[in-house]
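**Q** Everything below, folded, please.
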Amino acid sequence: MKAFVYREYGTSEVLQLEDVAVPEPGDEQVLVRVIAASVNPYDWHHLTGKPYLVRLMAGFRRPKEPTMLGADMAGRVESVGSAVTRWRPGDEVFGMRSGAFGEYVVCGQDRLARKPANVTFEQAAAVPMAGLTALQSLRDKGKVKAGQQVLIIGASGGVGTLAVQLAKAFGAHVTAVCSTRNVETVRGLGADRVIDYTGEDFVHSGHRYDLILDGPGNRSIRDRRRVLARNGILVMYSGPKKNRWVGPLLSTLRVSLASSFGTQKMTGMMTSNSKADLDLLGQLMAQGKVTPWIERTHPLVELPRAIDYVGTGHARGKVVITIG
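**A** Below is the predicted model of the structure:
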């Protein structure tokens, strides 16, 4: 099969499209023919080996085998192991698994969700990592409730665009922050109010929010406290990538430390791969309550170009790779 492989850290130039063996599923595993996969900042971090914290898991001097990128994917079940009971060949599925930027991938049977019939493979592939991050940030860390005032900073990104829709599905009143070129798109996703940060500073808006989701993390803790309700919660799911050692984790540590003082809670986020949550995201897509915004699609051969774009930090919505 065709798949992108990398054997050293670096720019997209170290990626090579090669013929590799089709993986064999174990007894409780499923072989999926990948039809679409999406690019995440996660892939850029692992490709470059930055921040260096990534190398504690991926390999210090060079990446550990198997050296295939990609996590989010959607496709059709090709074959199943002898102990698999949930899936049959031909089933349309989506989920997260390392090595998604190839024609086939092997997954545990409990790592997949059924793709809704009214959702494209490209849309389904755009959801897993960003959707799980948005859902778990809102529901588990943020304790979102109907009627709450929710502020989403970075609302035009992969997580932000899904968070806007999920917060509305939970019954919240959503204020979204983005740049001028994204205002109408974000409003179309269901945001009740959109702040164009190029012309208005949400810190001086006079509003306070029960829950703030922050991806960019480029405002001071004092600024964020200023717009957070007295007993409000701020959840950071990413942050600035400038620190070469720990990257966004530095901002997460700072807000967590600040949370030790006062009644406002400020916390970081670690996404969990949950089949139950993937199933829920599938149901919400089927109901039309969540529709991923795909800014660009690229064929597999253009993966280096797509990763370069996501690595700039200016991608809007999701960038999807078509494979099958």
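**Q** only C-alpha atoms for contact and neighbour calcs from this point on.
**A** Fine.
**Q** Enumerate every residue touching residue 207.
**A** residue 227 (C-alpha atoms under 8 Å, 6 or more residues apart in numbering).
**Q** For whichever strand or helix holds residue 213, which outside residues touch it?
**A** Assigned by DSSP states H and E, residue 213 belongs to strand 209-214. Under the criterion C-alpha under 8 Å, 6+ apart, residues 137-138, 142, 144, 148-154, 227-229, 231-239 lie in contact with strand 209-214.
**Q** Could you also give me the structure for this next sequence, so I can compare it with the first?
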Amino acid sequence: MKAIVRDRYGDADCLELRDVREPVPGKGEVVLDVHAAGLDRGAWHVMTGRPLIGRVAMGVRRPRWPIGMEVAGVVREVGEGVTQLAVGDAVLGAGTATYAERARAKAKHLVPKPDALSYVQAAALPVSAVTALHAVRDAGRVRSGDRVLVIGASGGVGTYAVQIARAFGAEVAGVCRTEKVDGVRALGADPVVDYTHDDLADHAGRYDVVLDIGGLRPISDLRRLLTPRGTLVITGGEGGGRMLGGIHRQLVARAQSLFSRQRLTSFLSITKADDLATVADLAARGEIRPVIDAAVPLDAMPDAMRRLVDGEVLGKIVIAVRED
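**A** The predicted structure is shown next:
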């Protein structure tokens, strides 16, 4: 079968489309015919091996983690002990090496694909929408009437965070760059701050919850946007130095939170079946919608990664392996 693979850490030039052996399901696993696979920022971390601290798990000198996690497809084969899924079931969730014609996945990390969603839409949910759910519901504790600011509102996680916060009854503002303002506004954010022209300092003291999904703004600047008892949620660890990336801000925020009335926090998002079912249901009911920047074939995955790195993407790019 065809799959995107790489033998070393590096940029998108290290990604190659090759013929590889078909996967075999282990205990508790299934093999999927992959219809679509979402491209998320985590794939960049696995591809580059950055920040370097992550190589303790990913492989110090050579990558041992396969690339690709978000997936939507049809069960082709079931492994020992799998009773909740059967051959022919349409599913979405988290798999292994999903930029491929077929992929393995643990059955407990998959849920049924709603009929209302295409495979491309379904593949855009598992990592990004679940991360947004954790940021809004769990870390942010957003409630109806809260004023929420989403920094990085145009990205894969940010577009969902705007919509989920609104679904929870919050008033939501978004931050993005000029060419994405209209797209973020269409999701229900009001106002939308264009960080290339507008000064976030004008919003000081305004928000009950700030979700920092993009950029490397100083913690002190973010705290000024909060009410005296507001909550700052730092999502992800993008940018920063080679060793820790942006993780150092998460550590600083947690330390400062010990001495402040404001909650300054971060979290590690783990994709679980209950949360997958929640975001799939929200999408099926139209309360959130996947924002698909582009659906591209498997051999275009390296170029898609370059667009993601360059910050050109509104929402998600999805690798469409089979026709929907």
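**Q** re earlier: would you mind checking the contacts of strand 209-214 of the first structure for buried ones?
**A** Buried subset of the contacts of strand 209-214 of the first structure (neighbour count, 16 or more other C-alpha atoms under 10 Å): 137-138, 142, 144, 148-154, 227-229, 232-239.
**Q** from those, which ones fall inside strands?
**A** Using DSSP state E, the subset of these located in strands is 149, 150, 151, 152, 153, 228, 229, 232, 233, 234, 235, 236.
**Q** Under the alignment, what does the third one map to in the second structure?
**A** Residue-level alignment of residue 151 of the first structure against the second structure, with TM-score structural alignment as criterion, gives residue 149.
**Q** In contact with its match: list those residues for me.
**A** By C-alpha under 8 Å, 6+ apart, the contact set of residue 149 of the second structure is 172, 173, 174, 175, 207, 209, 210, 211.
**Q** Generate CSV for these, with neighbour count as supplementary columns.
**A** CSV is the format used below for the contacts of residue 149 of the second structure (neighbours: other C-alpha atoms under 10 Å):
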residue, neighbour count
172, 27
173, 23
174, 29
175, 27
207, 24
209, 30
210, 29
211, 28
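**Q** Columns distance to residue 197 of the second structure on top of those, output as TSV?
**A** Shown next, in TSV, are those (distance: C-alpha to C-alpha, whole Å):
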residue	distance to residue 197 of the second structure
172	20
173	16
174	14
175	11
207	20
209	23
210	20
211	20
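**Q** ok, so of the residues you listed, who is nearest residue 91 of the second structure?
**A** Comparing these against residue 91 of the second structure with C-alpha to C-alpha places residue 211 closest, at 29.7 Å.
**Q** Residue 181 of the second structure - that's part of a strand, no?
**A** No. Residue 181 of the second structure is assigned helix when assessed by DSSP: H, G, I helix; E, B strand; the rest coil, not a strand.
**Q** what's the closest non-adjacent residue to it?
**A** In space, not counting the residues next to it along the chain, residue 181 of the second structure is nearest to residue 192; the distance is 6.3 Å by C-alpha to C-alpha, 6 or more residues apart in numbering.
**Q** residues contacting the corresponding residue of the first structure for the one you found?
**A** Correspondence of residue 192 of the second structure to the first structure, assessed by TM-score structural alignment: residue 194. If a contact means C-alpha under 8 Å, 6+ apart, then residue 194 of the first structure has 175, 176, 177, 178, 183, 186, 187 as its contacts.
**Q** Let's see that with 10 Å instead.
**A** By C-alpha atoms under 10 Å, 6 or more residues apart in numbering, the contact set of residue 194 of the first structure is 151-152, 155, 174-180, 182-184, 186-187.
**Q** Which parts of the stretch 51-200 of the second structure are helices?
**A** Ranges of helices in the stretch 51-200 of the second structure, per DSSP state H, counting those that start in this stretch, are 55-58, 119-123, 128-133, 156-167, 181-186.
**Q** residues contacting the counterpart of residue 85 of the first structure in the second structure?
**A** Using TM-score structural alignment, the partner of residue 85 of the first structure in the second structure is residue 83. Listed by C-alpha under 10 Å, 6+ apart, the contact partners of residue 83 of the second structure are 28, 107.
**Q** what do you get for residue 216 of the second structure?
**A** Shown in contact with residue 216 of the second structure (C-alpha under 10 Å, 6+ apart): 234, 237, 238, 239, 240, 245, 246, 249.
**Q** Count the residues that sit near the third one.
**A** This means residue 238 of the second structure. Using other C-alpha atoms under 10 Å, residue 238 of the second structure has 19 neighbouring residues.
**Q** Spatially nearest residue to it, not counting backbone neighbours?
**A** In space, residue 238 of the second structure is closest to residue 246, 5.0 Å off (C-alpha to C-alpha, 6+ apart).
**Q** quick one on the thing from earlier: now the contacts of residue 216 of the second structure as TSV including distance to residue 66 of the second structure?
**A** Shown next, in TSV, are these (distance: C-alpha to C-alpha, whole Å):
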residue	distance to residue 66 of the second structure
234	26
237	20
238	20
239	22
240	24
245	21
246	23
249	28
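**Q** preserved in the first structure, out of those residues?
**A** Retained in the first structure: 237, 238, 249, out of the contacts of residue 216 of the second structure (criterion both residues aligned by TM-score structural alignment, their matches' C-alpha atoms under 10 Å).
**Q** my read: the last one touches residue 232, true?
**A** No. Residue 249 of the second structure sits out of contact with residue 232 when judged by C-alpha atoms under 10 Å, with a separation of 11.6 Å.
**Q** residues shared between the contacts of these two?
**A** Shared contacts of residue 249 of the second structure and residue 232 (C-alpha under 10 Å, 6+ apart): 219, 265, 266.
**Q** The first structure: which residue goes with the first one?
**A** So that's residue 219 of the second structure. Counting by TM-score structural alignment, residue 219 of the second structure lines up with residue 221 in the first structure.
**Q** Okay, the closest residue to that match other than its chain neighbours and residue 156 of the first structure: tell me how far apart.
**A** The shortest distance from residue 221 of the first structure to any non-neighbouring residue, by C-alpha to C-alpha, 6+ apart, is to residue 255 (6.9 Å). Using C-alpha to C-alpha, to the nearest Å, one gets 23 Å for the distance from residue 255 of the first structure to residue 156 of the first structure.
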